[in-house]
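J.: I would like to see how this sequence folds:
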Amino acid sequence: MSQPDAPKIEFPCENYPIKVMGDAGDELHALVVRVFSEHAPGFDPERIRLKDSSKGSFQSLTVFITATGVEQLEALHKDLQSSPLVKMVL
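T.: Here you go, the predicted model:
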């Protein structure tokens, strides 16, 4: 039995959420702002939603961008994952 195709995203896609999880601290936030500024010009850093883990060791940052294409999303993922601060990108 074949798998159904994943839903297709129509680009540009406004308010596209990307969640970045990593080591808690200002360094993670600064990294996220820098990478998203490079790959998603015009994103609003004020809209970043931050959530601490129960013990405060980790944070998740949800960033909303206007996704312009698969290449942009792959570049964001690659640059974020290249940092040892980042544990996961969804």
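J.: every contact and neighbour count from this point should use C-alpha atoms.
T.: Will do.
J.: would you mark the buried spots in stretch 75-85?
T.: Judged by neighbour count (16 or more other Cα atoms under 10 Å), stretch 75-85 contains these buried residues: 76-77, 80-81, 85.
J.: kindly report the same for stretch 14-32.
T.: Using 16+ other Cα under 10 Å as the test for burial, stretch 14-32 gives 17-18, 20-24, 28-29, 31-32.
J.: swap in stretch 28-48?
T.: Neighbour-count burial for stretch 28-48, counted by 16+ other Cα under 10 Å, picks out 28-29, 31-33, 35-36, 39-40, 43, 45, 48.
J.: sequence B follows; please return its structure for comparison with A:
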Amino acid sequence: MMSDDLKTSIIEFPLDFPIKVMGEQHPEFAARVLDVVQQHAPETAASDINTRPSSKGNYISATVVVRAESQQQLDDIYRSLSSHPMVKVVL
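T.: Okay, here's the model as predicted:
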């Protein structure tokens, strides 16, 4: 088994990487998603997030474009978003 240091990534860093986050409709959803992302990628701005309500308006999706510097950074963002109570799915 390979150690984390020896694993190679098919992604070449740095790059702008879109992360899609879905949750129940809430007026603070985008702001909370941004707060979580900024813990790992502080340069991410509100202008890097696009939101879209579901067809019935019960859910909201947010696509955040993050300037990713490493696979570890992306993994940390995914873990933090996935554990947030407002988030249902992270893709």
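J.: now the strands for the second structure?
T.: For the second structure, the strands defined by DSSP state E occupy 15-24, 49-53, 59-68, 87-90.
J.: adding distance to residue 9 of the second structure, write those strands out as TSV.
T.: Formatted as TSV, those follow (distance: least, Cα to Cα, whole Å):
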stretch	distance to residue 9 of the second structure
strand 15-24	13
strand 49-53	25
strand 59-68	13
strand 87-90	20
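J.: what is the neighbour count of residue 86 of the first structure?
T.: 21 (other Cα atoms under 10 Å).
J.: right, I mislabeled it, should have said residue 10 of the first structure
T.: Residues lying near residue 10 of the first structure (other Cα under 10 Å) number 10.
J.: aligned partner of it in the second structure?
T.: When the second structure is aligned by TM-score structural alignment, residue 10 of the first structure is paired with residue 12.
J.: please report the distance of that match from residue 68 of the second structure.
T.: Using Cα to Cα, to the nearest Å, one gets 10 Å for the distance from residue 12 of the second structure to residue 68 of the second structure.
J.: fine by me, we can end here.
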